[in-house]
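Engineer: This is a predicted model, with the sequence first.
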Amino acid sequence: MSLRPTLETRRATPTLEGAGVKLHRAFGFQDPSELDPFLLFDDFRNDHPDDFVKGFPWHPHRGIETITYVLEGAVEHGDSLGNTGTLGAGDVQWMTAGSGIMHQEMPTGNTGGQMHGFQLWGNLPAAQKMCAPRYQDVTAADIPVITDDDGTRVKVITGEFWGKRGPVDGIAADPQYLDVFVPAGVKKTFRIDTYRRAFAYVFDGAGAFADASAPSGVLLEKEVAGQELNIRDLSGDRTLIRFGTGDEVTVQAGPHGIRFLLISGAPIEEPVAWHGPIVMNTRAELMQAFQDLKNGTFIKPVH
């Protein structure tokens, strides 16, 4: 087994999206090869309804998949195909935009006014850019949760892990999407297919991720007696960790435990032409998409 090196650790940055939703962006609209097949990751978390209730009104997508995972509050959605619904706490929606869709996403807070969720964009390969749009709405009750003897808890949203398979299927990048909690002081190793690009996103607590550059036999340079770590050395809330190649990721939880998303997928390795919510392979295809929007032929007939 080989430990994946930590290529980069960075904080998500505040930004505005939609009609003025305040969120934090971990990556997106930069180098699309960095985490291929993933293009963008947003953490939309707020305690003040004024910062999110205007939501994400009608907008187009083509050539990508959007993955929305709600932790607190709800997201009401509707689209140009007539689909409507509400994602509640713990629910997931995996939307394959394919040839094109218009949709809106309107968040609402819980009883205390809090809203928290994530949205990940996955690229589609050229052969599937113009496939028919589809949705997979998954309720929290349908997502397997595995609890290990040491208290580690993993929700398997998609892919296979520890003998359980997530309910979302048929995704182009064959991703693994895990919601992981590791209790205070526990060190845990997670297997990841060597050929996948991988990242972790910490959103609660803190911990230290092992680096392959540590001396032989040492998993965590900052480890000390009693499995306690200097809090300054930990990756904490709203931190992205980008991994290199290998087949294992090791983390040691800090004094309050750590919760993070562990996401990996097979790289597509194709040219990317990207503007806003539309991602194609060539500039000509991108210009055609916007011409389709202008002349009313963006939404293709579903056969």
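Structural biologist: On my side now, so go ahead. Residues are numbered from 1 along each chain as shown.

Engineer: hey, let's count contacts and neighbours off CA atoms from now on
Structural biologist: Fine.

Engineer: And the residue nearest the centre of this protein?
Structural biologist: With distances taken as Cα atoms, centre = their mean, Leu120 lies nearest the centre of the chain, 3.9 Å away.

Engineer: May I ask which helix or strand encompasses it?
Structural biologist: Using DSSP states H and E, Leu120 sits within strand 115-123.

Engineer: How far off centre is that strand?
Structural biologist: Strand 115-123 sits 5 Å away from the centroid of its parent chain (Cα atoms, centre = their mean, to the nearest Å).

Engineer: List the contacts of the residue nearest to the centre of the chain.
Structural biologist: Residues near Leu120 by Cα atoms under 8 Å, 6 or more residues apart in numbering: Phe38, Leu39, Leu40, Phe41, Asp42, Thr66, Ile67, Thr68.

Engineer: take the one below as the second:
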Amino acid sequence: MDTPVQSPRRVERVLTGVATSDGAGVKLTRLLTQDLQQRLDPFLMLDNFASDDPDDYGAGFPNHPHRGFETVTYMISGRMRHRDSAGHEGLLQNGGVQWMTAGRGLIHSEMPEQEEGVMEGFQLWLNLPGRDKMREPWYRDIQSAEIPEVQTPEGVTARVIAGESHGVKGSVQRETTQPLYLDLHFGATGQRFEQPLPAQHNAFVCVYRGSVEVVGGDGAATAVARGRMAILANDGDGVVLRSAGNEPARALLIAGNPLREPIAQYGPFVMNTRQQLLEAVEDFNNGRLA
């Protein structure tokens, strides 16, 4: 059992995502934008896609390269096929996770396998330490039934995608960035969830159903509505969340150990220096990615 939180973190600020498109025109909301990369190190980006209009997602994400980081795609609803130049292939579907380490580089596609219905999910970009940016690519499909879950005494269900919560270890562990990735399901209004966090770890909460409150050390609560992201201050030993409103709530709690390394990004390449970016572009242009 985790140690109870004695000094809950407060909310530093609440953000609204930026509407944009990616791939072949897939409409999405960018919650973690490039200007937040240093503040939320080791995380580089968080996108949310959610639509029941095939025109918003049908064209998918055709072949494109990556180098220097990891992608974590969590499918809430829908079906998407992954293929990459390292020979990996998998079907991402309801409740499942695709964890891909681009490492030294690969080319992949993510294409919908549905022509109607809701397509909803998140993609998180997790940075790699400089020493690992040129490692071999790695890939894992984690189906919904494989994701460990824990239910707290108050009735909150936590799906532990990465890290550990209430004594339950997640599907993926990373020694350096130590990511925590929880999908929290709240029922009745007022249900509480506590999660210890190391003081140096950067953390944020993203609400995608209902409304959640972040309860600070003084008992004051900050409401985070659906579609908003709250950055948590690094001023406590954990986070306390409480469901609010008149409907069940769902939220992602994401935290990690900052790398505190230079971040050099050019589109789908994330390295430490400009020279490394130039090398990545040259390797891609000359067909040297995996």
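Structural biologist: Received the coordinates, thanks. Model, not experiment: these values are computed from the prediction.

Engineer: which one in structure 2 is aligned with the residue nearest to the centre of structure 1?
Structural biologist: Alignment note: Leu120 of structure 1 maps to Leu124 in structure 2; criterion TM-score structural alignment.

Engineer: For that match, which non-adjacent residue is spatially closest?
Structural biologist: Leu46 (4.5 Å; Cα to Cα, 6 or more residues apart in numbering).

Engineer: Same question for Leu259 of structure 2.
Structural biologist: With Cα to Cα, 6+ apart as the criterion, Leu259 of structure 2 has its nearest non-adjacent residue at 5.9 Å, and that residue is Pro42.

Engineer: Show me where structure 2 has its helices.
Structural biologist: Here structure 2 has its helices, by DSSP state H, at 54-57, 274-285.

Engineer: Tabulate those in JSON lines, adding columns for mean neighbour count and distance to Phe193 of structure 2.
Structural biologist: Output for those, formatted as JSON lines (neighbours: other Cα atoms under 10 Å; distance: least, Cα to Cα, whole Å):
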{"stretch": "helix 54-57", "mean neighbour count": "19", "distance to Phe193 of structure 2": "34"}
{"stretch": "helix 274-285", "mean neighbour count": "15", "distance to Phe193 of structure 2": "42"}
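
Engineer: With distance to Gly95 of structure 2 added, can I get these in a markdown table?
Structural biologist: Below are the helices of structure 2 laid out as a markdown table (distance: least, Cα to Cα, whole Å):
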| stretch | distance to Gly95 of structure 2 |
| --- | --- |
| helix 54-57 | 18 |
| helix 274-285 | 33 |
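
Engineer: that older thread, so which of the contacts of Leu120 of structure 1 would you say is closest to Leu87 of structure 1?
Structural biologist: Thr68 (8.8 Å; Cα to Cα).

Engineer: Enumerate every residue touching that closest one.
Structural biologist: Applying Cα under 8 Å, 6+ apart to Thr68 of structure 1 gives the contacts Val92, Gln93, Trp94, Gly117, Phe118, Gln119, Leu120.

Engineer: coming back round to it: would you mind measuring from the alignment partner in structure 1 of the residue nearest to Leu259 of structure 2 to Gln136 of structure 1?
Structural biologist: Counting by TM-score structural alignment, Pro42 of structure 2 corresponds to Pro37 in structure 1. In this structure, Pro37 of structure 1 and Gln136 of structure 1 are 19 Å apart, going by Cα to Cα, to the nearest Å.

Engineer: of those two, who's got more company?
Structural biologist: Pro37 (28 against 15; other Cα atoms under 10 Å).

Engineer: Wait, that one touches Asn123, no?
Structural biologist: Yes: between Pro37 of structure 1 and Asn123 there is a contact at 5.4 Å, judged by Cα atoms under 8 Å.

Engineer: who touches both of the two?
Structural biologist: Joint contacts of Pro37 of structure 1 and Asn123 (Cα under 8 Å, 6+ apart) are Ala173, Ile268.

Engineer: Quick one: map Arg165 of structure 1 onto structure 2.
Structural biologist: Using TM-score structural alignment, Arg165 of structure 1 lines up with Lys169 in structure 2.

Engineer: Give me the neighbour count for its match.
Structural biologist: The number of residues packed near Lys169 of structure 2 is 18, by other Cα under 10 Å.

Engineer: Excluding chain neighbours, give the residue nearest to it in space.
Structural biologist: Gly163 (6.0 Å).

Engineer: quick one: contacts for the one you found?
Structural biologist: Taking Cα under 8 Å, 6+ apart, one finds Lys169, Gly170, Ser171, Val172, Gln173, Arg174, Gln178, Pro179, Leu180, Tyr181 in contact with Gly163 of structure 2.

Engineer: List buried residues within those residues.
Structural biologist: Lys169, Gly170, Ser171, Val172, Gln178, Pro179, Leu180, Tyr181 (16 or more other Cα atoms under 10 Å).

Engineer: Identify the residues contacting Val182 of structure 1.
Structural biologist: Gly151, Thr152, Arg153, Lys188, Gln252, Ala253, Gly257, Ile258, Arg259.

Engineer: Who are the contact partners of the equivalent of Val279 of structure 1 over in structure 2?
Structural biologist: Using TM-score structural alignment as the criterion, Val279 of structure 1 maps onto Val270 of structure 2. Counting by Cα under 8 Å, 6+ apart, Val270 of structure 2 touches Arg67, Gly68, Phe69, Asn127, Ile263, Ala264, Leu277.
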